[in-house]
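Chemist: Build the 3D model from these lines:
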Amino acid sequence: MKKRVFITSIVVSILFVFTFLLAASWGSYSISFGDVIKTFFGQGSLLQRTTIWDIRLPRICVAIVVGVCLSTAGCVLQSVTRNELAEPGMIGINAGAAVAVVLLISYGSTSYYDTIGDVALFVMPIAAIIGALLSGFLIYFLSYKKGVSPTRLILTGIGVNVGINAFISLYQLNMSKGDYNQVLTWTSGSLWGSSWKFFWLVTPLAVVFLLLIMWKAKILDVMDLGDEIATGLGVKVERERRKLFFYAIVLAALATSVAGNIAFLGLLGPHIAKRLVGPVHRRQIPVAAGISSVIIILADSISRNAFSPIEVPAGIMIAIVGVPYFIYLMLRE
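Modeler: Prediction:
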């Protein structure tokens, strides 16, 4: 197993470096891999430095944070619910964060990305976390009956997700054309408009909750065995489930606040990683983070360039892969 984990880690790392260089080089102004590397060491031309450091690199870094947050949240939710199909976009957490940010975008603004100031920018993750927490509390409350059944939790989450998305669709009908187009792009999951501000805004808090989850990795392993066995091994299941559910909510909210409602990313990475390196979370979570980062960087690169000058939201590109894979998992289960 150690050899398999080592080989998998090397392969994922190589794929990550390749997609990183591809995203930095591919665009309306193409830059060779060699020039990209030279630019990172300060040897590129002024145009190359501006293109990479001010335009492409912030977007890539935000994509990486989003991929890591959603994949880790997916790993946690799949253990908490003991269901391989669980992920933040499926059980309503992303939708709760999305509706809060949609209300923020539409509030008194007709050109969101042009008029948003630094203060409003800091409000975004706060609004997303509040929306996700309210959604998570509603899911937890509705699924609670002498404790929380994992099956009831995920089914309740699916219902809440459908309801919130229906509300967002109805709310969009009353928006101006400009706000409607911006919100539609954002709710589909897009990294358009990403900047270093977005990256530094969410990364510190994301690191804190990632460390908390890694600290709870062994508890996640035990919870995979079932509530009765976990209780027998001394784990206070209900209390730990609440904590881990909260950590997953915050990570999903942070990702949604800067990239919109990207579904299936929290499903693909964790599930592929589990098949490659097994269910032990201290191995699964880092590999899942790498795989999800590769997926979102590649999806964003394709969405930016394949249909130029039109930019397709990255969330749609991920869904093209995610939906068939989800159906495959559902049929297999």
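Chemist: can we go C-alpha only for contacts and neighbour counts from here?
Modeler: OK.
Chemist: Return the residues in contact with Ala97.
Modeler: Applying CA atoms under 8 Å, 6 or more residues apart in numbering to Ala97 gives the contacts 127-132, 135, 253, 256-257.
Chemist: One more, so I can put them side by side:
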Amino acid sequence: MNRAKRAAIVMAVIGVLILIALIFSLNSGQVRLSPSDVWQTLIGRGTAGEALILFDFRLPRIVISLLVGAGFAVSGCILQGTTRNALAEPGILGINAGAGLAVILYISFYPVQTVAPVYLLPAIALIGAGLTAAAIYLLAYQKQGDVSPSRLLIVGIAVAAGISAAMLVLTIRLDPAQYQFVSIWLAGSIWGSNWKFVTALLPWIVILIPAAFMKARVLNMFALGDLQATGLGTRVRKERIGLLAMAVGLAGACVAVGGGIAFVGLIGPHLARRLVGPQHQHALPASALIGALLLIVADTIARIALKSGEIPTGVVVAVIGAPYFLFLLARAKN
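Modeler: Okay, the predicted model is just below:
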């Protein structure tokens, strides 16, 4: 079996798993709906209450989970490819923290209930993520014109720690209602669970993920090293900046809606490469599917784990991701 056929089979299986997770998620929650109730509601034969639960609460949250998971995973795959660093991920490198700081500053002064601020949130997050990524890149840049993968990781962790401290200072100054919202959001909560947030996030995902897929060949060149990539006709610096901008855009938009969810951009690409190989024409779409599957499963667990209320989705992802991150660190050390 050739690699392309195997990748197609793997992605088809993941797609089926996403469909199963979606059906289970639609049925699960504080108010349980049977599969027949869900089906009757989807075709317009359900009660008004069932339609409210399904279309106004669960379905937009599920769509956001799928989009955010795919966005974070593709962002992580791009970062790992451009930096040749297996541990690169928007959360670890501090990009999520930069986007979160910008959103917190915005939320501190303006409400997010109106339509206009909702659509501005991804742009605000992009500004914060972009400034943070630029600072990390400049601090990690070396005189010989290259960016060391290990140096980039260390600088990213340091910048993320500094931004987290700044966010802590800002949260102390918030009123109790804002503080509760921000603390839950920072833990990684799919808080924008209505169709306004779906339409705010969707253009970023629809534009940037296909654009990343079109750069799969360039990412394959980066895997050979900058000198070899240049020798094969790749404009390394220009392409790296463009790809980093895509990764930052995806991470920033996802943070604006999904909060500070980490590890999706780390786990998704790693599992994708194990399943379909290192070629990015297969790894990128597989990463998107795995990220979407991971987050919809994590969000479903977060909603049903407690009988009264729910836990942040980011906490569930961290329970899965933290041991995997330690495993990768142990492998890198060896």
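Chemist: about what we covered before: what's the most distant pair in the contacts of Ala97 of the first structure?
Modeler: For the contacts of Ala97 of the first structure, the farthest-apart pair by CA to CA is Ser135 and Ser257; their separation is 14.8 Å.
Chemist: Mind checking which of the contacts of Ala97 of the first structure are in strands?
Modeler: Among the contacts of Ala97 of the first structure, no member falls in strands (criterion: DSSP state E).
Chemist: Neighbour-wise, which one of those residues leads?
Modeler: Each of these was scored by neighbours using other CA atoms under 10 Å; the highest score is Ala253's, at 38 neighbours.
Chemist: What residues does it make contact with?
Modeler: Shown in contact with Ala253 of the first structure (CA under 8 Å, 6+ apart): 93-94, 97, 125, 128-129, 132.
Chemist: Repeat the analysis, applying 7 Å as the threshold.
Modeler: 94, 97, 128-129, 132 (CA atoms under 7 Å, 6 or more residues apart in numbering).
Chemist: what's the farthest-apart pair in the residues you listed?
Modeler: Going by CA to CA, the pair spanning the contacts of Ala253 of the first structure furthest: Asn94 and Ile129, at 9.8 Å.
Chemist: hang on, the earlier thing: can you tell me which of the contacts of Ala97 of the first structure end up in helices?
Modeler: If you go by DSSP state H, the contacts of Ala97 of the first structure have 127-132, 135, 253, 256-257 in helices.
Chemist: Name the nearest of those relative to Phe16 of the first structure.
Modeler: For those, the nearest to Phe16 of the first structure is Thr256 (22.0 Å; CA to CA).
Chemist: what's the closest of the ones in helices among the contacts of Ala97 of the first structure to Trp196 of the first structure?
Modeler: Ser257 (14.2 Å).
Chemist: just checking, Met11 of the second structure touches Leu284?
Modeler: No: applying CA atoms under 7 Å, one finds Met11 of the second structure not in contact with Leu284, separated by 10.9 Å.
Chemist: Tell me which of the two has more neighbours.
Modeler: Comparing Met11 of the second structure with Leu284 by other CA under 10 Å, the one with more neighbours is Leu284, at 32 against 23.
Chemist: host element of that one?
Modeler: Assigned by DSSP states H and E, Leu284 of the second structure belongs to helix 280-304.
Chemist: ditto for Gln180 of the second structure
Modeler: Short version, using DSSP H and E: Gln180 of the second structure is in helix 176-186.
Chemist: Count the residues that sit near the residue nearest to Gln281 of the second structure when sequence neighbours are not counted.
Modeler: The shortest distance from Gln281 of the second structure to any non-neighbouring residue, by CA to CA, 6 or more residues apart in numbering, is to Ala216 (5.1 Å). Counted by other CA under 10 Å, the residues lying close to Ala216 of the second structure total 18.
Chemist: now do Ala253 of the second structure
Modeler: A total of 29 residues lie near Ala253 of the second structure under the criterion other CA under 10 Å.
Chemist: Next: Gly159 of the first structure.
Modeler: Other residues near Gly159 of the first structure number 14, with proximity taken as other CA under 10 Å.
Chemist: element containing it, please.
Modeler: Gly159 of the first structure belongs to helix 150-172, assigned by DSSP H and E.
Chemist: Give me the buried stretch members for that helix, please.
Modeler: Residues of helix 150-172 of the first structure classed as buried: 150, 152-158, 160-161, 164-165, 168, 172 (neighbour count, 16 or more other CA atoms under 10 Å).
Chemist: need the residues you listed in CSV with distance to Gly234 of the first structure, can you?
Modeler: Below are the buried residues of helix 150-172 of the first structure laid out as CSV (distance: CA to CA, whole Å):
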residue, distance to Gly234 of the first structure
Pro150, 19
Arg152, 24
Leu153, 23
Ile154, 25
Leu155, 28
Thr156, 28
Gly157, 28
Ile158, 31
Val160, 33
Asn161, 34
Ile164, 37
Asn165, 39
Ile168, 43
Gln172, 49
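Chemist: on that earlier part again, mind giving me the packing neighbours of the helix holding Gly159 of the first structure?
Modeler: helix 93-106, helix 118-143 (3 or more CA pairs under 7 Å, 6 or more residues apart in numbering; DSSP states H and E).
Chemist: which one of the ones you listed is the most hemmed in?
Modeler: Stretch with highest mean neighbour count among these: helix 93-106 (a mean of 26; mean count of other CA atoms under 10 Å).
Chemist: compared with the second structure, how much does it deviate?
Modeler: The superposed helix 93-106 of the first structure is, by mean CA distance after the TM-score superposition for the first structure, a mean 0.7 Å from where its aligned residues fall in the second structure.
Chemist: Onto which residues of the second structure does that helix map?
Modeler: Mapped onto the second structure using TM-score structural alignment, helix 93-106 of the first structure spans residues 95-108.
Chemist: From Leu126 of the second structure, how far off is the closest residue to Met167 of the second structure other than its chain neighbours?
Modeler: Residue nearest to Met167 of the second structure in three dimensions, not counting chain neighbours: Leu101, with 6.1 Å by CA to CA, 6+ apart. Distance of Leu101 of the second structure to Leu126 of the second structure, computed by CA to CA, to the nearest Å: 11 Å.
Chemist: With Ser183 of the second structure instead?
Modeler: Using CA to CA, Ser183 of the second structure is found at 20 Å from Leu126 of the second structure.
Chemist: ok, back up a step: show residues contacting the helix holding Gly159 of the first structure.
Modeler: 80-82, 86, 90-92, 95-96, 99, 139-140, 142-143, 180.
Chemist: Taking helix 118-143 as reference, get the angle to it.
Modeler: For helix 150-172 of the first structure against helix 118-143, the angle by axes from the mean of the first three to the mean of the last three CA atoms, to 10 degrees is 140 degrees.
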